[in-house]
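Participant: Kindly generate the corresponding structure for this input.
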Amino acid sequence: MEARIKEALKTKKLRATGRGGSGCINEGEAYETDDGEVFIKRNSKPQARTMFDGEFAALKAILETETVRVPKPYVVVDNPSGGAALVMESVRMRQLSRHSELLGKQLASMHLHNSRKRDEGSSVHGSRNESGYVDQFGFDVTTCCGYLPLDNSWHDDWVEFFCRQRIDAQVRMAQEKYHDREAPELWSLLVHKVPSFFEGLEIEPALIHGDLWGGNVAEYEDGPIIFDPASYYGHAEFDLSIAKLFGGFDGKFYSAYFKAIPKAAGFEKRLDFYHLFHYLNHWNHFGGGYRSSSLSTMRRLLK
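Facilitator: Next up, the predicted model:
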């Protein structure tokens, strides 16, 4: 693996600095190279290449908006013994604090980037490029929320996209993995009610981070930085769901965001619905501890 990374980066030096940043999915560490520091994420799972290819594409897409900083992705390298590695820019980060308000402003700007492309008059149907407005929901490549792949096949309708390619996929996974019967029963009832959560709302595809919890945001000297994206073109409100669910964002962040993108009617109900995805995704990642939250959310939404 080391030889492949050296070859890809065209460096003779690849020395660990001792600065790590491992999470619950991947191992990560900073390395010195001939041209400065890089950060390398590793994963030994068979699906690592898919996961890192998706993250590479997501980081590149966010980078191209020129709105909020992300680490620049350099290359994805296969591990001969299994798995893969993602090499990216190394950024000295600290916990988000001083630049919280700026993050709210920049996140809103990222969410509005696609609509600005529409106003410029360009259009791309079911795809993304540097100059085009994206008029569908999805993404060009598979991205992963955690290590589970997301079906990003393009779709014209957001509600159908989210129901079929997010919630239904997670419910079926829980049914197969845990032989759970109650989740699919509740979902079969709830799916008919979901359109009412979006009545009167016109949703425009927005490039979203996709996994914006407090552990995936930070700041450096000059501003905020976000990382570990599971991006696709979706509903901008979705990014606020896991932010609200697990915390880590203060009032200044939300005030700045909602100043740029005011809350639409029914926001809280939709946020609760979006929480369902994260509960189900955590259930499928980490086990039955999230089953209760998943089921209680569905029951609450059915009332």
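
Participant: contacts and neighbour counts: CA atoms only from here.
Facilitator: Will do.

Participant: got the residue ranges for the strands in the chain?
Facilitator: Secondary structure of the chain (DSSP state E): strands located at 14-20, 27-33, 36-43, 73-78, 84-89, 143-145, 148-150, 206-208, 217-220, 223-226, 232-234.

Participant: Name the surrounding residues that touch the third one.
Facilitator: Among residues not part of strand 36-43, those counted as contacts by Cα atoms under 8 Å, 6 or more residues apart in numbering are 22, 25-32, 83-90.

Participant: Check the second one too.
Facilitator: Among residues not part of strand 27-33, those counted as contacts by Cα under 8 Å, 6+ apart are 11-22, 37-43, 90.

Participant: which parts of it are buried?
Facilitator: G28, E29, A30, Y31, E32, T33 (16 or more other Cα atoms under 10 Å).

Participant: One more, please, to line up against the first structure:
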Amino acid sequence: MWKSVSQVLADQFGAYYNIKSKDKVHTGEMHESWVIDDGLQPVFVKTNEKSFRSMFRAEADQLELLAKTNTVAVPRVYGIGCSQNHSFLLLEYLDLQDNAAETLAKFGETLAKLHQIQGPERYGLDFDTWLGPVYQPNEWQENWATFFSEQRIGWQLQICKEKGIEFGDIQAIVDKVANKLAKHKPQPSLLHGNLWIENCATANGTTITYDPACYWGDRECDLAFTELFEPFPEEFYTNYDRTFPLEKDYIERKPLYQLYYLLNFSHRFKGHYVALTRKLVQLILNDEI
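Facilitator: Got it, this is the predicted structure:
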């Protein structure tokens, strides 16, 4: 595999990349990750079985899509490739530090500028993506309530059911969510899609974000996820709202958008996420939120 990695990097840098060191680093649920170095240019490498090439391609395409907006900072993509048994994604190595409150505060304005970019007048993306290790369909839809209730909530409920976790009648839940969003017609924004504190870090005085799950949708989805587990500093939200004010009834839709992420966490991690999700579903069904 490493010979293939060197070749892709040689094409990128214009000179043969002679790997002098390889250090395995802590990773998430799916991939192995390494930092390699030729003595001049360290590179971050994600690896997995060859069948994961399409996932790496989607991640690379999303990072490049976000980078082209000249708003949020993301790692530069050096390339993807395959060897006989492996696939890999090559990214800029960044010396990531713990999130700093000051840089996260500035990130509020940066995220707002991403969300202000004009795009298609519909919801979805030209290709499907993944939320963590879970496939995320992005078929284009003209109606936001239909897109979110079916391709987000309904999709995750079905995955939960297949894994033995049920929250009630799927169609009833989907219909309730669609009904609550029926009058909401947001301007489509390009979303990071997987924006929580674990997917942000500080490098060179700037918030870097990674592991996206992009699509064109309601910007409130990104904000809702930032508030779900460990909220960003208050200054982040102040700067966001100053740059691109949120609608006052965002607070009413926030639980619906957070449900998507809780469903995703329920079948990935189970435990208390299932209890939290079950409580939220009942509140939504009973019109208590």
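
Participant: Kindly provide the TM-score of these chains.
Facilitator: The TM-score (TM-score structural alignment, normalised by the length of the second structure) is 0.89; 280 aligned residues with a Cα RMSD of 2.0 Å.

Participant: related to what we said a few turns ago, now, among the buried residues of strand 27-33 of the first structure, which is nearest to G138 of the first structure?
Facilitator: Nearest to G138 of the first structure out of these is G28 (Cα to Cα; 28.2 Å).

Participant: measure the aligned partner of F197 of the first structure in the second structure to R253 of the second structure for me?
Facilitator: In the second structure, the residue paired with F197 of the first structure according to TM-score structural alignment is K180. Distance from K180 of the second structure to R253 of the second structure, counting by Cα to Cα, to the nearest Å: 8 Å.

Participant: again, but for K279 of the second structure
Facilitator: The spacing between K279 of the second structure and R253 of the second structure, counted by Cα to Cα, is 16 Å.

Participant: what about the two, which has more around it?
Facilitator: R253 (17 against 12; other Cα atoms under 10 Å).

Participant: Per the alignment, that one pairs with which residue of the first structure?
Facilitator: Match for R253 of the second structure (TM-score structural alignment): R270.

Participant: Settle this for me: that match is touching F197, isn't it.
Facilitator: Yes. The criterion here is Cα atoms under 8 Å, and R270 of the first structure meets it with F197 at 6.1 Å.

Participant: What segments of the stretch 101-250 of the second structure are helices?
Facilitator: 101-115, 144-146, 155-162, 170-181, 220-226, 234-243, 250-269 (DSSP state H, counting those that start in this stretch).

Participant: and of those, who's closest to T71 of the second structure?
Facilitator: Between the helices of the stretch 101-250 of the second structure, helix 101-115 lies closest to T71 of the second structure; by Cα to Cα that is 5.6 Å.

Participant: List the contacts of that closest one.
Facilitator: Contacts of helix 101-115 of the second structure (Cα under 8 Å, 6+ apart): 69, 71-72, 189-191, 202, 205-207, 219, 232-244.

Participant: Now, of those residues, which are buried?
Facilitator: 71-72, 189-191, 202, 206-207, 219, 232-233, 235-240, 243-244.

Participant: Apart from its chain neighbours, what residue comes closest to Y74 of the first structure?
Facilitator: Distances taken as Cα to Cα, 6 or more residues apart in numbering place M88 nearest to Y74 of the first structure, at 5.0 Å, with adjacent residues excluded.
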